[in-house]
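In: what follows is a predicted protein model with its sequence.
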Amino acid sequence: MKLEKFTVGQIMSKCYILSENGKALIIDPGAEGEKIYNYLKENNLKLKYIINTHGHFDHIGANQFLKTKTDAKILAHPKANLKFEDPSLNLSTILKREEITSPALDRALKDGDSINFEGLNLEIITTPGHSEDGISIYLKEKAMLFSGDCIFANGIGRTDLVDSNFQDLKNSIEEKIFKLPAEVEFFAGHGPVSNLENFKTRVWPSFK
């Protein structure tokens, strides 16, 4: 498996491309769809899935472009659909003063669901708090977690938004993410890569 990381858009969102056997899936194509698509073309990759960790504009901004170009399946929490169709709910009209939308879900993801991608098993963990539709994606065999805006290398997702809730975020972190092995590396929606041991011992104590 190859992992490629892009930083996209004005808010410096992280976009992750996993590829294997000439196939690819993208986690959070938040902007700059043409740049992402050019990478796929240059590497002869067929895009199978677009997975959004939640429906905020800085994570879904290139959904429309990539869906049109590739007809990849869009996967996310069922509540993300509301944000896909409503620019005020995905915050694009509020924070970017632009109307960003996304095509509808092809598959809704719930807690415990699995996605098989070229022999890799991606486990879905619902992690609300920053956003009620938040999910994280766990690759057990690779000890990797894609955490969206739940946790960052040096902080946590903001909880002052319309559908944010700090207690929900705390529960997601302590009751779900901390059940994973401490050595798991996590790839957040913004910022650098870290691991759960570092987050639990150095970052989380200042927030809980």
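Out: Arrived safely.

In: alpha carbons only for contacts and neighbour counts from here, please
Out: Will do.

In: who's in contact with residue 30?
Out: 8, 9, 13, 14, 15, 57, 58, 59, 60, 61, 62, 63 (Cα atoms under 8 Å, 6 or more residues apart in numbering).

In: that one falls within a strand, correct?
Out: No: counting by DSSP: H, G, I helix; E, B strand; the rest coil, residue 30 falls outside a strand, being coil.

In: now residue 114: closest residue in space that isn't a chain neighbour?
Out: Distance criterion Cα to Cα, 6 or more residues apart in numbering; nearest residue to residue 114, sequence neighbours excluded, is residue 123 at 4.6 Å.

In: follow-up on the earlier one: out of the contacts of residue 30, list just those in strands.
Out: 8, 13, 14, 15 (DSSP state E).

In: this is the other structure I want to compare:
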Amino acid sequence: MAAVIPAVTRLSSRIIRILGCNPGPMTLQGTNTYLLGTGKNRILLDTGDKDIKDYQEHLTSVISSEKINIEHIVVTHWHHDHIGGVEDLYGTIAKSPKIWKHRRDPTDMPDSQLPNTIPLNWLTDGQELSVEGATVKVHHTPGHTTDHVVLTLQEENILFSGDCILGEGTAVFEDLYSYMKSLQRILDLKPAVIYPGHGNVVQDPIEKIEYYIEHRNKREKQILDTLEKNIDKQLNEMDLVKIIYTETPEHLWPAAAYNVNHHLTKLTKENKVKCVAVDGESRWQFVASKSNL
């Protein structure tokens, strides 16, 4: 069982973690948000869900006790459990912060449901934001979403991983190809520790990142092997989940099926499997490699 995450934790002289108080199957104990810096002005990384009173009270208490101001709010990606709290904080708990987020792909849904009265500033890859005691560098890491970023704290070689890497379990993603490239980019950063968007601090970051890469490669092989063993059948995502994800709790099967779908999309592009329609439903079948003889 994962160690309980307190509502407020001082992780170092320049980092305070405030739990989003929005637990759930996909958010684990809740969304981790982080206050960064040592001076009066601080950076807040992510804001949790909208209308979470407990979170607002905890954040207000920290701001009051530390006698600080939120100068920047950086959102790692558009998902509601990271950007949702912006509307609650802007102009009240955070008086006049700059809100920062990376742009999404033009073909995606609108960036957010934030009111037009809350201006968004666009992050760029390699950009740095600084307050007293904390300088963070932005690294665009698409895959979980097209706008996802991770940030490195230059003073402590810490990586804030958002939803790219979690404190427990593995992450979901929109595009497997991009996600694998992003994992490799994070590995190349060689962080000393990872502070994730959900779950506890990752003290063995290199091992964790390598596990994520190996896990996805293993899942791909399992999917291919399962389809090859059932070469005369057409299977859908949930069929594959029930065969492969034997150690995964049933309530997480839909998320697993979502990931399997992205593996199948990648494998289809590589002509290793084919998609067939059966009674109006997409199913997949193994494609035997052609002999060179």
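Out: Now that the structure is in, tell me what you want to look at. Note that the structure is a prediction, hence the values are computed from the model and not measured.

In: picking that back up, so can I have TSV of the contacts of residue 30 of the first structure showing distance to residue 113 of the first structure?
Out: As requested, those are exported to TSV (distance: Cα to Cα, whole Å):
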residue	distance to residue 113 of the first structure
8	28
9	30
13	25
14	23
15	22
57	24
58	24
59	21
60	21
61	24
62	24
63	22
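
In: of the ones in strands among the contacts of residue 30 of the first structure, which is the most crowded?
Out: Counting neighbours by other Cα atoms under 10 Å, the top entry in these is residue 15, with 27 neighbours.

In: aligned to that residue, what sits in the second structure?
Out: In the second structure, the residue paired with residue 15 of the first structure is residue 33, using TM-score structural alignment.

In: so what's its match up against?
Out: 17, 18, 19, 20, 44, 45, 46, 47, 48, 197.

In: 7 Å instead?
Out: If you count contacts by Cα atoms under 7 Å, 6 or more residues apart in numbering, residue 33 of the second structure has them with 17, 18, 19, 20, 45, 46, 47, 48.

In: these two touch, right, the fourth one and residue 31?
Out: Yes: in terms of Cα atoms under 7 Å, residue 20 of the second structure counts as a neighbour of residue 31; the distance is 4.7 Å.

In: the first structure: which residue goes with residue 157 of the second structure?
Out: Match for residue 157 of the second structure (TM-score structural alignment): residue 143.

In: centroid-nearest residue for the first structure?
Out: residue 53 (3.1 Å; Cα atoms, centre = their mean).

In: skip the chain neighbours and tell me the closest residue to the aligned residue in the second structure for it.
Out: In the second structure, the residue matched to residue 53 of the first structure (TM-score structural alignment) is residue 76. Distances taken as Cα to Cα, 6+ apart put residue 149 closest to residue 76 of the second structure, at 5.1 Å, once the chain neighbours are dropped.

In: how many other residues sit next to the aligned residue in the second structure for residue 82 of the first structure?
Out: Under the alignment (TM-score structural alignment), residue 82 of the first structure pairs with residue 110 of the second structure. Residue 110 of the second structure: 11 surrounding residues under other Cα under 10 Å.

In: part of a helix, is residue 110 of the second structure?
Out: No: Residue 110 of the second structure is assigned coil when assessed by three-state DSSP, not a helix.

In: how close does it get to residue 45 of the second structure?
Out: Noted for residue 110 of the second structure: a distance of 21 Å to residue 45 of the second structure, by Cα to Cα, to the nearest Å.

In: next up, the contacts around the aligned partner of residue 208 of the second structure in the first structure.
Out: Under the alignment by TM-score structural alignment, residue 208 of the second structure pairs with residue 199 in the first structure. Each residue near residue 199 of the first structure by Cα under 7 Å, 6+ apart is listed here: residue 153.

In: isn't there a strand covering residue 199 of the first structure?
Out: No: under three-state DSSP, residue 199 of the first structure falls outside any strand and is assigned helix.

In: run a quick neighbour tally on whichever residue in the second structure pairs up with residue 187 of the first structure.
Out: Mapped onto the second structure by TM-score structural alignment, residue 187 of the first structure lines up with residue 195. Neighbourhood size, residue 195 of the second structure [other Cα under 10 Å]: 26.

In: same question for residue 200 of the second structure.
Out: The burial count for residue 200 of the second structure: 19, using other Cα under 10 Å.

In: nearest residue to it in space, please, no chain neighbours.
Out: Nearest one to residue 200 of the second structure, counting by Cα to Cα, 6+ apart, is residue 167 at 4.8 Å.

In: what residue of the first structure takes the place of the one you found?
Out: So, by TM-score structural alignment, residue 167 of the second structure is matched to residue 153.

In: its match touches residue 196, doesn't it?
Out: No: applying Cα under 7 Å, one finds residue 153 of the first structure not in contact with residue 196, separated by 8.9 Å.

In: can you give me the helices for the second structure?
Out: 53-66, 80-83, 86-89, 176-189, 205-229, 237-244, 253-269 (DSSP state H).

In: which elements pack onto the last one?
Out: Spelled out, that is helix 253-269 of the second structure. The helices and strands touching helix 253-269 of the second structure, judged by 3 or more Cα pairs under 7 Å, 6 or more residues apart in numbering; DSSP states H and E, are helix 237-244.

In: related to what we said a few turns ago, which member of the contacts of residue 30 of the first structure is positioned nearest residue 43 of the first structure?
Out: residue 15 (16.6 Å; Cα to Cα).

In: that closest one and residue 205 of the first structure: what is the separation?
Out: 28 Å.

In: for residue 83 of the first structure, same thing?
Out: 32 Å.

In: which one of those two has more residues nearby?
Out: Higher neighbour count among residue 83 of the first structure and residue 205: residue 83, with 23 against 9, using other Cα under 10 Å.

In: pretty sure that one is touching residue 54, no?
Out: No: under the criterion of Cα under 7 Å, residue 83 of the first structure makes no contact with residue 54, lying 8.6 Å away.

In: you'd agree residue 109 of the first structure is up against residue 77?
Out: Yes: applying Cα under 7 Å as the test, residue 109 of the first structure and residue 77 come out as touching, 4.8 Å apart.

In: now stretch 124-138 of the second structure: buried residues?
Out: Going by neighbour count (16 or more other Cα atoms under 10 Å), the buried part of stretch 124-138 of the second structure is 124, 128, 129, 130, 131, 133, 134, 135, 136, 137, 138.

In: fine by me, thanks again.
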